[in-house]
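*Asks:* Just need the structure, nothing else, for what follows:
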Amino acid sequence: MSQFNIREAREQDVDNIFRMLKELAAYLKEPDAVKSTPETLRRDLQLYKCLVVEDLSNGESSTKPLIGYAAYSDKFTMCDGRLTVLDNLFVAPEKRGKGIGTRLLDMVSKDAAANGCNGIEILAHGWNSRAMAFYKKRGAIDVTENKDWHYVQIPLKSQTKMDN
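*Replies:* I've put the predicted structure just below:
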């Protein structure tokens, strides 16, 4: 029997999702990167999909701790059509290597296919060889290596500078 259960996130999960998001940011050596708050995650819950992983190893505990999550949303591009963007995939360090991340990615992939998406877009740090190997093992193509594309962002406060 599986020691974990994956289900859709509920509003009452947001504080735990935020906790794991902060853990992920610290692991990625970007502890100040999280601009969201539990309130914004709660407010914008309809803008993204989120799966959470419950730890069932405690048996009959009525409060099953959350040990992982996958947050994602869909986007459209003129070239690729509809894509799913995997924003975060996190599994608690002590629970890694047990197939949880694979199950999460499988569920995201099935949802993407069911919604007519043509692929999954993932932004991963180049130094994170474990994540890169995980995604490449599942057929991911490193666009930076193969097409020399670069991911850029324009913060809205920069837009004000351009207007002046």
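
*Asks:* CA atoms for contacts and neighbours, from now on please.
*Replies:* Fine.

*Asks:* And Q153, how close does it get to T144?
*Replies:* When distances are taken as CA to CA, to the nearest Å, Q153 and T144 turn out to be 16 Å apart.

*Asks:* Give me the more crowded residue out of these two.
*Replies:* The residue with more neighbours, out of Q153 and T144, is T144; 11 against 5, by other CA atoms under 10 Å.

*Asks:* Which residue is the nearest non-sequential neighbour of the more buried one?
*Replies:* H150 (6.3 Å; CA to CA, 6 or more residues apart in numbering).

*Asks:* Which residues are in contact with P31?
*Replies:* Applying CA atoms under 8 Å, 6 or more residues apart in numbering, one finds that P31 lies in contact with 22, 25.

*Asks:* correction: L89
*Replies:* The contact partners of L89, taken as CA under 8 Å, 6+ apart, are 68-71, 101, 104-105.

*Asks:* Likewise for C117?
*Replies:* By CA under 8 Å, 6+ apart, the residues touching C117 are 74, 81-84.

*Asks:* here's the other one to compare against:
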Amino acid sequence: STSPEPPSQLGLGQPKPIQLGKSQSCTSEPSMHFLQVRPAEPRDCPEILRLIKELAACEDMLDEVTLTATDLLRDGFGNNPLFYCLIAEVYSQQKPSVTTGFAMYYFTYDPWIGKLLHLEDFYVIQAYQGLGIGAELLKRLSQIAIRSQCNCMHFLVVIWNEASVEYYTRRGALDLSSEEGWHLFRKKSF
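*Replies:* Next comes the predicted model:
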């Protein structure tokens, strides 16, 4: 099949061990922590919204978020979802899981190159950055794109976020705004 496969059918793998620094561990005793990246479920909508708002606050745009958990449930978990989402969780045997990040994406079509995966939002909470969670989310997105026969992945990075621009550039991404000179437009009224 050449249609995008729902992430639940993509065999996203088993949880992997992760080493947490002292800032994330409340005890001085070493314990095993695990990272799990999984497809979002309807019950995750409040957590997804929390992460969206946290990301918007980092970009000083929290007032722009008008979405609700009900909107997410309606738009992402019906028969024809408008988006898919991966959830990153860190857990141990002693503590419940902590939602540490998410990646929201959808499939679209470019008339020049064909099918592509568009990464709409991607975020790992500050306390868990630098532990490889973002890299694992990107790896899973790449697996989904390959299995869905996408030709590439598109995403936007706010212009002042130099750390993210550098992060993606180091991983082989091209900045189309400078390479090809594109402008992004939005029209709110219909």
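
*Asks:* In structure 2, what residue corresponds to K137 of structure 1?
*Replies:* When structure 2 is aligned by TM-score structural alignment, K137 of structure 1 is paired with R170.

*Asks:* ignore the last one, R7 of structure 1
*Replies:* Residue correspondence, TM-score structural alignment: R7 of structure 1 in this structure matches R38 in structure 2.

*Asks:* so the equivalent of L47 of structure 1 over in structure 2, which of the three states?
*Replies:* L47 of structure 1 is assigned L82 in structure 2 as its aligned equivalent, the criterion being TM-score structural alignment. With DSSP: H, G, I helix; E, B strand; the rest coil as the basis, the three-state label of L82 of structure 2 is coil.

*Asks:* wait, L82 of structure 2 sits on T108?
*Replies:* No: counting by CA atoms under 8 Å, L82 of structure 2 sits too far from T108 to count as a contact (10.3 Å).

*Asks:* ok, A40 of structure 2 to S148 of structure 2 distance?
*Replies:* From A40 of structure 2 to S148 of structure 2 the distance is 18 Å (CA to CA).

*Asks:* my bad, F155 of structure 2
*Replies:* Relative to S148 of structure 2, F155 of structure 2 is positioned 17 Å away (criterion: CA to CA).

*Asks:* So if I had to pick from these two, which one is more boxed in?
*Replies:* Neighbour tally, F155 of structure 2 and S148, criterion other CA under 10 Å: the higher count belongs to S148, 21 against 13.

*Asks:* any idea what the more buried one aligns with in structure 1?
*Replies:* The pairwise alignment with structure 1 assigns S148 of structure 2 to N115, based on TM-score structural alignment.

*Asks:* Would you check the span in structure 1 matched by the single longest strand found in structure 2?
*Replies:* The residue-count maximum for a strand in structure 2 (DSSP state E) belongs to strand 98-110. Following TM-score structural alignment, the aligned partner range for strand 98-110 of structure 2 in structure 1 is 65-77.

*Asks:* gap between that stretch and the chain center?
*Replies:* In terms of CA atoms, centre = their mean, to the nearest Å, the centre of stretch 65-77 of structure 1 is found 4 Å from the chain centre.

*Asks:* what sits up against that stretch?
*Replies:* So stretch 65-77 of structure 1 is in contact with 16-17, 20, 47-55, 82-92, 95, 104-105, 108, 117, going by CA under 8 Å, 6+ apart.

*Asks:* mind running it again at 6 Å?
*Replies:* Counting by CA atoms under 6 Å, 6 or more residues apart in numbering, the neighbours of stretch 65-77 of structure 1 from elsewhere in the structure are 48-55, 82-92.

*Asks:* All the strands of structure 1, residue numbers only.
*Replies:* Listed from the start of the chain, structure 1 has strands (DSSP E) covering 4-8, 49-55, 66-77, 81-91, 120-122.

*Asks:* mean distance, the third one to its aligned residues in structure 2?
*Replies:* I take that to be strand 66-77 of structure 1. Plainly put, strand 66-77 of structure 1 ends up 0.6 Å away from its match in structure 2 on average once the two are laid over each other (mean CA distance after the TM-score superposition for structure 1).

*Asks:* again, but for the second one
*Replies:* In the superposition with structure 2, the aligned residues lie an average of 0.8 Å away from strand 49-55 of structure 1, counting by mean CA distance after the TM-score superposition for structure 1.
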